[in-house]
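>>> Give me a 3D structure for the following:
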Amino acid sequence: MDEFDPAPTTDTARNRWQTGADTFSRIYDVVLGTTSLTNYTELASLADCSPNAAKKHLDRLVDMGIVRRDDESRPMRYKRNEGYLEWQDASRIATELTVDEIIDRVAALEARRAEYEREFETTDPASVSVFDHDEHAAVHERMAAISDWQGVIRDIRLYELARQLSQNDGHLIPA
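Okay, the predicted model is just below:
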């Protein structure tokens, strides 16, 4: 394999997993990388384990709330639970920042959101067409702005959740 070859050989991929990661850890890592429903046999292949082992660990991750399962599909399909990832992010923010720092960050984010709302004359970034311009550069700028605006909205949600966690000793509501 060339030093810069983007596709590793199967042996290289297998060696990566043989450095001590157990089957559960491999399944966990693989499924957190999925953004769409994926057949459990495909996830097993990516994690270098048997389909039965993958399904067992995926079902455990479903029980833990880390993974979502499509109960209607055959064979079963799974994907990461975005809510779990948001909870992790908010918990990290709550431990790294003070309540005052979180409140300041939310205020700055809300100001940015208001700027986007004024610029695009709407409160919903999904309602903005990025193709209202003929120039590629203008379309690209609008796409970047809409993406950033959506990120700002997500961050406001995360920092608000982090504020609640910080103010309530790790709980969403006061005990």
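>>> all contacts plus neighbour counts: C-alpha atoms, from now on.
Will do.
>>> all strands of the protein, in order?
38-39, 67-70, 77-80 (DSSP state E).
>>> Buried deepest among these, which one?
strand 77-80 (a mean of 24; mean count of other C-alpha atoms under 10 Å).
>>> What helices and strands are in contact with that strand?
helix 23-32, strand 38-39, strand 67-70 (3 or more C-alpha pairs under 8 Å, 6 or more residues apart in numbering; DSSP states H and E).
>>> if I pick residue 70, what's in contact with it?
Taking C-alpha atoms under 8 Å, 6 or more residues apart in numbering, we find residue 70 in contact with 37, 76-78.
>>> How many residues are close by the closest residue in space to residue 26 that isn't next to it in sequence?
Closest residue in space to residue 26, ignoring its immediate chain neighbours: residue 47 at 5.2 Å, by C-alpha to C-alpha, 6 or more residues apart in numbering. Using other C-alpha atoms under 10 Å, the number of residues around residue 47 comes to 24.
>>> Please spell out which residues along the longest helix seen in the chain are buried.
Ranked by residue count and defined by DSSP state H, the top helix of the chain is helix 136-167. Within helix 136-167, the residues that count as buried by 16 or more other C-alpha atoms under 10 Å are 139, 142-143, 145-146, 148-150, 152-153, 155-156, 158-167.
>>> One more sequence to fold, the one below, so I can look at both together:
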Amino acid sequence: MSETDAADGPPPFVDAFRSGDVEQRIYGTILQTRDPTAASAIADSVDCDPKTARKYLSWFDDLGIVTRHDSHPVTYERNDAYFEWRRINQLVADHSVEDLQDGVRELTTRITDYEATYDAASPAAVNAITAAEGSDERTIDDVYSDLGDWATAREERDRYKRARQQRTGDEREQGFE
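A predicted model of the protein is given here:
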């Protein structure tokens, strides 16, 4: 790969939000933050003034995107419930009740297949090492990949169910039963 190709490609992951404005960079940092973090640390990571970071973090707190913790110093963390709510609302907006039901069926089939393959009710009940050692077909990487996909399918099925319930309630309220 030539230097030109590298320059034309996407930014490196650690600098994925470097080219955006300060608000986008702070938002991107919040998306990647798993622990309560001080505004000054966020400001350092996005290369902005701490006052600016606090301004945007306060605004994100008002929107529910982050949770503010009144510790010393004040810290902020990503509000996973906001992103869950947002995903469900997007499903409601993008899909009909029938589409959502089809999604529930497809995900249930995938989950049932994993339950049968691993003879377990959930990914947490599977010992990946034992499952890989007891299989001629699956490597440890395959098993971990399956377990991750299985857990994701369970979470996504729950979102589809909640979106379907929300959509069905909306249609009942509007007289579309």
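>>> circling back to that earlier point, relative to residue 119 of structure 1, which of the helices and strands packed on strand 77-80 of structure 1 is closest?
Nearest to residue 119 of structure 1, of all these, is helix 23-32, at 35.3 Å by C-alpha to C-alpha.
>>> got the buried residues for the closest one?
23-24, 26-28, 30-31.
>>> now stretch 56-69 of structure 1
So for stretch 56-69 of structure 1, counting by 16+ other C-alpha under 10 Å, buried means 57-59, 61-62, 66-69.
>>> Quick one: distance of stretch 150-168 of structure 2 to the chain centre.
Taking C-alpha atoms, centre = their mean, to the nearest Å, one finds stretch 150-168 of structure 2 lying 14 Å from the centre of the chain it belongs to.
>>> Quick one: residues in contact with that stretch.
Against stretch 150-168 of structure 2 from outside (C-alpha under 8 Å, 6+ apart): 84, 87-89, 91-92, 96-97, 100-101, 103-104, 107-108, 110-111, 114, 122-123, 177.
>>> And for stretch 107-115 of structure 1?
With C-alpha under 8 Å, 6+ apart as the test, stretch 107-115 of structure 1 has contacts from 149, 152-153, 155-156.
>>> Specify, as a residue range, where it falls in structure 2.
Under TM-score structural alignment, stretch 107-115 of structure 1 corresponds to residues 105-113 of structure 2.
>>> again with stretch 81-90 of structure 1
The aligned range for stretch 81-90 of structure 1 is 79-88, by TM-score structural alignment.
>>> Which positions within that stretch qualify as buried?
Result for stretch 79-88 of structure 2 [16+ other C-alpha under 10 Å]: buried residues 79, 87-88.
>>> Check the offset of that stretch from the chain's centre.
How far stretch 79-88 of structure 2 lies from its chain's middle: 8 Å, per C-alpha atoms, centre = their mean.
>>> Same question for stretch 121-141 of structure 1.
Worked out by C-alpha atoms, centre = their mean, stretch 121-141 of structure 1 lies 24 Å from the chain centre.
>>> And the nearest residue to residue 78 of structure 2 once chain neighbours are set aside, how far from residue 116 of structure 2?
Counting by C-alpha to C-alpha, 6+ apart, residue 78 of structure 2 lies nearest to residue 66, which is 4.5 Å off, once chain neighbours are set aside. Relative to residue 116 of structure 2, residue 66 of structure 2 is positioned 39 Å away (C-alpha to C-alpha, to the nearest Å).
>>> go on, residue 102 of structure 2?
From residue 102 of structure 2 to residue 116 of structure 2 the distance is 21 Å (C-alpha to C-alpha).
>>> if you count what's nearby, which of the two comes out ahead?
Shown here are residue 102 of structure 2 and residue 116; by other C-alpha under 10 Å, residue 102 has more neighbours (13 against 10).
>>> Quote the end-to-end distance of stretch 14-28 of structure 1.
16 Å.
>>> Kindly report the same for stretch 120-137 of structure 1.
Stretch 120-137 of structure 1: ends 17 Å apart by C-alpha to C-alpha.
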